[in-house]
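Asker: Sharing a sequence plus its predicted fold:
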Amino acid sequence: MSVFSQDGVSLYFELRGNGPRLVFHPGTLSDLRVHPTVFDSPLARHFEILSFDPRGIGQSNSPDASPTMFDYAQDLKRLMEHIGWQDALFIGESFGGMVLQEFALLYPQAVQRLVLIVTSSGGPGGASFPLHKYDIEAMNVEEKVNFFISAGDSRMPSSNNEQIETALYTPLRNYYKQVCEISINKPEGALCRSRQLQARKGHDTFERLPELRVGTLICGGRYDRIAPFENQKALFQQINESRLGIFEGGHHVLWQDTLIWGFILSFLKLT
């Protein structure tokens, strides 16, 4: 177990593998104890990967009452300095993609290449699904699971998910059930999760994105309700040196369309 602490923030992180340096910033409520993670992906065979639980999530803490995307970007910068990384390749999924937009604008010299997966710019480019408007913490585990599943994939109805094709529904149910159950054991978890959702609500990089001068790959899921295609298109149009790929999946497209890994790997290995 590796933990980095500074100014009251403690971040649980994992560093594994060999090869070029790659940072993977996970999405909303992601917890490295819940699989699959980036370390279960094909990328694990090609890179030295740094991933972590963002402040307040999983085994990390969140002492600030109102953290912003700037704070999350600063957390990553300090963590990189702690392990001695000056630059790296970057992948951000969902909430992680929002943080990495902010990070890349603040620290362009640190970003070799950038991959944004199922994320949004906010502002005129469109916000992601407004999770902050729902009283998620008042739901029981089954209600939370079905809420996240239906919110993230247009192939899922809002009820009777058991009738959906097992190969599609079961992995999503297993993942979210683990996330929801493991979070119960964290006394301050509800407050920390609420803080993350509020930071997500305030995210808006749209007008600044043309300032990015780093090769960027944008990946979306065809059935994603949380970060729909229109949001991916807006990112693509706003970031000058960008490419866009849409794949067969919802918000969990990384684990639903195997073609996406080869697409990402090819982009990261470009010189």
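Answerer: That came through, no problem. Not measured: the values here are computed from a predicted model. Numbers count the residues shown, from 1 in each chain.

Asker: only C-alpha atoms for contact and neighbour calcs from this point on.
Answerer: Fine.

Asker: Wasn't Ala227 part of a helix?
Answerer: No - going by DSSP: H, G, I helix; E, B strand; the rest coil, the assignment for Ala227 is coil, not a helix.

Asker: Number of residues surrounding it?
Answerer: Neighbour count for Ala227, taken as other C-alpha atoms under 10 Å: 26.

Asker: Same question for Arg155.
Answerer: 18.

Asker: Do a quick rundown of the helices in the stretch 1-150 of the chain.
Answerer: Applying DSSP state H, counting those that start in this stretch to the stretch 1-150 of the chain gives helices spanning 69-83, 95-106, 141-152.

Asker: Which one, of these, ends up nearest to Ile264?
Answerer: helix 95-106 (14.4 Å; C-alpha to C-alpha).

Asker: which of the residues in the closest one are buried?
Answerer: Of the residues in helix 95-106, Phe95, Gly96, Gly97, Met98, Val99, Leu100, Gln101, Glu102, Phe103, Ala104, Leu105 count as buried by neighbour count, 16 or more other C-alpha atoms under 10 Å.

Asker: And the contacts of stretch 215-234?
Answerer: For stretch 215-234, contacts defined as C-alpha atoms under 8 Å, 6 or more residues apart in numbering pick out 94, 112-121, 125-129, 151-155, 235-236, 239, 241-253, 264, 267.

Asker: Check it against this one:
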Amino acid sequence: MVAQHLVTRFPNKVNKLVLACTSPGGNNFSSFDLRKIVSSSKNQIESWLQLLDSRYKIPEENLPILNMVKDALHTNTKLFPHLITDGLTRQLEARSGHDCVNSLRDIPHQTLIVGGRYDDIAPLKNLLEMHRLIKNSQLQIFEGGHLFLMQDKQAWPAIISFLVSESDTLKA
């Protein structure tokens, strides 16, 4: 979300743009409002895991990264959603007002939009909308949820390949 605001306000500071597991915001394309998990007192961990990867409750799915996160959440009370600091509260509040829908059309930069197929925090419809709005964008969907960068071994090489390619939007 921060990258979207940065590139629309200071386009000369950016050569290329990667938007990963994010949403353009506004009324129709916001990321899941994480304040709902904070305000719910029951099943916070289960709700969080389900949002991270919509396959979470499918027994036949093998999700080692998500299971690792689950174990960490059950053993460490200093992680979200257990620990809510003032800074996190302010971040969640700011996140709820994020809206770059109308300014994404103005991004001239080569942009790679990446996300996880099973991400319920930044769902596929939001990535598709960003791709539609940013004229010089590519969209790649990976196997995984919000943690697709750890779940799909193809994600990082795709991002690196995009970033090191010769074309530079500002030189074009």
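Answerer: Sure thing, it's come through. The structure presented is a predicted model; accordingly, all values stated were derived computationally and were not measured.

Asker: Could I get the contacting residues of the residue nearest the centre of the second structure?
Answerer: The geometric centre of the second structure, computed from its C-alpha atoms, lies nearest to Cys21 (C-alpha atoms, centre = their mean), at 2.0 Å. Cys21 of the second structure sits next to Val114, Gly115, Gly116, Asp119, Ala122, Leu127, His146 when contact means C-alpha under 8 Å, 6+ apart.

Asker: Matching the fourth one against the first structure, which residue comes up?
Answerer: Using TM-score structural alignment as the criterion, the counterpart of Asp119 of the second structure in the first structure is Asp224.

Asker: Residue in the first structure paired with Ser96 of the second structure?
Answerer: By TM-score structural alignment, Ser96 of the second structure lines up with Lys201.

Asker: Hmm, its match is touching His132, no?
Answerer: Yes - using C-alpha atoms under 8 Å, Lys201 of the first structure is in contact with His132, at 7.0 Å.

Asker: So for the two, which sits in the more crowded spot?
Answerer: Neighbours were counted for Lys201 of the first structure and for His132 using other C-alpha under 10 Å; Lys201 has more, 19 against 16.

Asker: quick one: contacts for that one?
Answerer: Residues in contact with Lys201 of the first structure (C-alpha under 8 Å, 6+ apart) are Ala127, Pro130, His132.

Asker: mind redoing it with 7 Å?
Answerer: By C-alpha atoms under 7 Å, 6 or more residues apart in numbering, the residues touching Lys201 of the first structure are His132.

Asker: What's Asp106 of the second structure aligned with over in the first structure?
Answerer: Aligned counterpart of Asp106 of the second structure in the first structure: Glu211 (TM-score structural alignment).

Asker: For its match, which non-adjacent residue is closest in space?
Answerer: Spatial nearest neighbour of Glu211 of the first structure, excluding adjacent residues (C-alpha to C-alpha, 6 or more residues apart in numbering): Leu105 at 7.2 Å.

Asker: That neighbour pairs with which position in the second structure?
Answerer: Alignment note: Leu105 of the first structure maps to Thr8 in the second structure; criterion TM-score structural alignment.

Asker: so the match of Asp119 of the second structure is in which element?
Answerer: Following DSSP states H and E, there is no helix or strand that holds Asp224 of the first structure.

Asker: And it, how far from Gln232 of the first structure?
Answerer: For Asp224 of the first structure, the distance to Gln232 of the first structure equals 11 Å [C-alpha to C-alpha, to the nearest Å].

Asker: Likewise for Met98 of the first structure?
Answerer: To Gln232 of the first structure, Met98 of the first structure is 12 Å away according to C-alpha to C-alpha.

Asker: okay, and the common contacts of these two?
Answerer: Common neighbours of Met98 of the first structure and Gln232 (C-alpha under 7 Å, 6+ apart) are Ser120.

Asker: Quick check: longest strand in the first structure by residues?
Answerer: strand 9-17 (DSSP state E).

Asker: so that strand corresponds to what in the second structure?
Answerer: By TM-score structural alignment, strand 9-17 of the first structure lines up with nothing in the second structure.

Asker: returning to that earlier point: pretty sure the residue nearest to Glu211 of the first structure is touching Leu212, no?
Answerer: Yes - taking contacts as C-alpha atoms under 7 Å, Leu105 of the first structure lies within contact range of Leu212: 6.3 Å.

Asker: For the two, list the residues in contact with both.
Answerer: Common neighbours of Leu105 of the first structure and Leu212, counting by C-alpha under 7 Å, 6+ apart, are absent.

Asker: how much does the longest helix seen in the first structure stray from the second structure?
Answerer: Ranked by residue count and defined by DSSP state H, the top helix of the first structure is helix 166-183. Following the fit onto the second structure, the mean deviation recorded for helix 166-183 of the first structure is 4.2 Å by mean C-alpha distance after the TM-score superposition for the first structure.
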